[in-house]
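# Would you be able to build a 3D model of this:
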Amino acid sequence: MTVLSGPSGVGKSTVVAELRRAHPEVWLSVSVTTRKPRPGETHGVEYFFADEAEFDRLVASGGLLEWAEFAGNRYGTPRAPLEEKLAAGVPALLEIDLQGARQVRATMPEALLVFLAPPTWEELEKRLRGRGTEPEDVIARRLAAGRVEMAAEKEFDITLVNTSVQDVCRRLITLMADASGGRSPGCPPS
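The predicted structure follows:
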């Protein structure tokens, strides 16, 4: 299992979308969130959208491998589908935040933790503001959290700098293949 983490706005979703396009054999865990859907997001595709009570039930029943609160919303990884894929030998990828990555490291130390870093702090801020999907107070919270996340980079097994989605995708597939003892082709060039 591979965990991809990094600060908000670094491009995790873009990298994952490219990786899934080029390598549909990689299973992506779909997180549960209490966040409202952004334009174009579909329940069960980008996230499972849940209300607070439903999320509480998942936490209480042990239905989440990990969960965290971020920018006023909660996010978590459903446990059962992940365990099913891992038992079947399917390469699995989790795209989660720092708190979640730490929880996975504690419960599944064999997982490969990959930190996705921005080329520069200024680029990260530009990407966050360029989304145009969140008010300034949320952006400020995401930037503050980003500073904490950047400081935690050393807790990860490897860092990939997101200067090119295709390059990051190629390296991520290679890391996943190496971690599983197999080989897999890289992502196609852009």
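# From here on, just use CA atoms for contacts and neighbour counts.
OK.
# so what does the one helix or strand Arg105 maps to touch, helix or strand wise?
Assigning secondary structure by DSSP states H and E places Arg105 in helix 98-107. Secondary-structure packing of helix 98-107 (3 or more Cα pairs under 8 Å, 6 or more residues apart in numbering; DSSP states H and E): strand 2-5, strand 64-70.
# quick one, it and strand 64-70 angle?
Going by axes from the mean of the first three to the mean of the last three Cα atoms, to 10 degrees, helix 98-107 is angled at 150 degrees with respect to strand 64-70.
# Counting by contacts, list what the following helix or strand past helix 98-107 packs against.
The element immediately downstream of helix 98-107 (helix or strand, assigned by DSSP H and E) is strand 112-117. Secondary-structure packing of strand 112-117 (3+ Cα pairs under 8 Å, 6+ apart): strand 2-5, strand 158-161.
# residue ranges of the helices in this structure, please?
In the chain, the segments counted as helices under DSSP state H are 12-22, 52-61, 79-87, 98-107, 121-131, 136-151, 165-180.
# surely Trp27 meets Leu86?
No: counting by Cα atoms under 8 Å, Trp27 sits too far from Leu86 to count as a contact (9.6 Å).
# So for these two, which residue has more residues nearby?
Trp27 (18 against 13; other Cα atoms under 10 Å).
# Leaving out the residues flanking it, which one is nearest to that one?
Ala92 (4.8 Å; Cα to Cα, 6 or more residues apart in numbering).
# Next, count neighbours for that neighbour.
Neighbour tally, Ala92, other Cα under 10 Å: 19.
# How much space separates it from Glu136?
The spacing between Ala92 and Glu136, counted by Cα to Cα, to the nearest Å, is 34 Å.
# Then Glu18?
Relative to Glu136, Glu18 is positioned 29 Å away (Cα to Cα).
# One more: Trp121?
Using Cα to Cα, Trp121 is found at 17 Å from Glu136.
# neighbour-wise, which of those two wins?
A count of neighbours by other Cα under 10 Å puts Trp121 above the other of Trp121 and Glu136, at 15 against 11.
# Before we compare anything, build this one as well:
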Amino acid sequence: MVSCRVLLASTLALAAPIAAQTSAQIVTTLTSLTTKSRAILPDAQSISLVNGPLFIIGQGPIPKVINGFRDIVVTATNALAADDRQPIAAGADSDAISTAFRTFVSAHQEVLNVLITKVEFFLPQVGTEPMVAILRQDEGVLDTLTFSLIDKVASRASDITAAGNDLDKTLTAAINAFSNVLPTSKRSMRFARRDMVAVA
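I've put the predicted structure just below:
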């Protein structure tokens, strides 16, 4: 016989995803993402020619920056897993979500723009490849989050779309900036292969 306690626990477990997607909790999640983005900023700003290479031994600000983005990816992924896909009606709740999302986008762009200016302090391949990897994860989950919010908050879809597009442009710029930092040996290898093809 199944006890009432077990039945109650099962019922609560099934109801959890629905309860997890109230407008207030969505705002809380977006606010958390904003806070996490701002927490990365001091470490991003401190990256220099002196401490950048310390990444090789797991020290300096770069590992902290990567872990900060990893935390954002996990938080956003968990939020998406709890998405009940129920729309939120126009009004104060929708407005609050839109405002919270735009605030997050602004904070995240600030960090990304700082990192773009610090590319020269990352060691080619050793430092840039982990950065590109986490930025691509960040891009993927935030794209999905943006589409989810557009579907849920139809009354503010245009605002969320505009903010999402702005964020995507900045993420693309950051990924491209780090992707373009190649070791000299790799550059030489590419040119050598091109010359071999031309001769053939």
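# Any idea what the TM-score comes out to?
Overlay of the two chains. TM-score (TM-score structural alignment, normalised by the length of structure 1): 0.25; 82 aligned residues with a Cα RMSD of 5.4 Å.
# intersection of neighbour lists for Trp27 and Leu86 of structure 1?
Common contacts of Trp27 of structure 1 and Leu86, defined by Cα atoms under 8 Å, 6 or more residues apart in numbering, comprise Ala92.
# spatially speaking, which residue is in the middle of structure 2?
The centroid of structure 2 falls nearest to Asp138 when counting by Cα atoms, centre = their mean (3.0 Å).
# Could you double-check that it lies in contact with Asn67?
No: contact criterion Cα under 8 Å: Asp138 of structure 2 and Asn67 do not qualify, at 11.6 Å.
# how about the helices and strands packed on strand 112-117 of structure 1 in a markdown table, adding distance to Tyr75 of structure 1?
Output for these, formatted as a markdown table (distance: least, Cα to Cα, whole Å):
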| stretch | distance to Tyr75 of structure 1 |
| --- | --- |
| strand 2-5 | 13 |
| strand 158-161 | 23 |
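# mind checking how far the helix or strand harbouring Ser94 of structure 2 is from the chain centre?
Take DSSP H and E as the rule and Ser94 of structure 2 turns out to sit in helix 92-117. Distance, stretch centre to chain centre, for helix 92-117 of structure 2: 11 Å (Cα atoms, centre = their mean, to the nearest Å).
# Please spell out which residues along the helix or strand that it is followed by are buried.
Going down the chain from helix 92-117 of structure 2, the next helix or strand is helix 128-152, by DSSP H and E. The neighbour-count check on helix 128-152 of structure 2 (16 or more other Cα atoms under 10 Å) flags 128-129, 131-132, 134-139, 141-142, 145-146, 149-152 as buried.
# which helices and strands sit right next to helix 128-152 of structure 2?
helix 61-81, helix 157-179.
# which residues sit in contact with the closest residue to Arg70 of structure 2 other than its chain neighbours?
Residue nearest to Arg70 of structure 2 in three dimensions, not counting chain neighbours: Ile134, with 6.7 Å by Cα to Cα, 6+ apart. Taking Cα under 8 Å, 6+ apart, we find Ile134 of structure 2 in contact with 66, 69-70.
# Most neighbours of all those residues, which one?
Highest neighbour count within these: Phe69, with 22 neighbours (other Cα under 10 Å).
# how much space between that one and Thr184 of structure 2?
Phe69 of structure 2 is 28 Å from Thr184 of structure 2, by Cα to Cα.
# before we move on, what about Val27 of structure 2?
Taken as Cα to Cα, the span from Val27 of structure 2 to Thr184 of structure 2 is 46 Å.
# Those two: which has the busier surroundings?
Between Val27 of structure 2 and Thr184, Val27 has the larger neighbour count (other Cα under 10 Å), namely 20 against 10.
# Tell me if I'm right that that one and Ala96 touch.
Yes: using Cα under 8 Å, Val27 of structure 2 is in contact with Ala96, at 6.9 Å.
# was I right about Asp151 of structure 2 contacting Ala157?
Yes: the criterion here is Cα under 8 Å, and Asp151 of structure 2 meets it with Ala157 at 7.5 Å.
# first vs last residue of stretch 112-131 of structure 2, how far apart are they?
11 Å.
# Can I get the helices of structure 1 in CSV including distance to Val114 of structure 1?
Below are these laid out as CSV (distance: least, Cα to Cα, whole Å):
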stretch, distance to Val114 of structure 1
helix 12-22, 11
helix 52-61, 25
helix 79-87, 18
helix 98-107, 9
helix 121-131, 18
helix 136-151, 13
helix 165-180, 8
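# Asn73 of structure 1: which of these is closest?
Proximity to Asn73 of structure 1, assessed across the helices of structure 1 by Cα to Cα, is greatest for helix 52-61 (9.2 Å).
# Could you pull out the buried residues of that closest one?
Buried residues in helix 52-61 of structure 1 (16+ other Cα under 10 Å): 55, 58-59.
# Show me what it is packed against.
Helices and strands touching helix 52-61 of structure 1, as assessed by 3+ Cα pairs under 8 Å, 6+ apart, are absent.
# give me that answer again for 10 Å
If contacts are counted by 3 or more Cα pairs under 10 Å, 6 or more residues apart in numbering; DSSP states H and E, helix 52-61 of structure 1 sits against strand 32-33, strand 64-70, strand 73-78.
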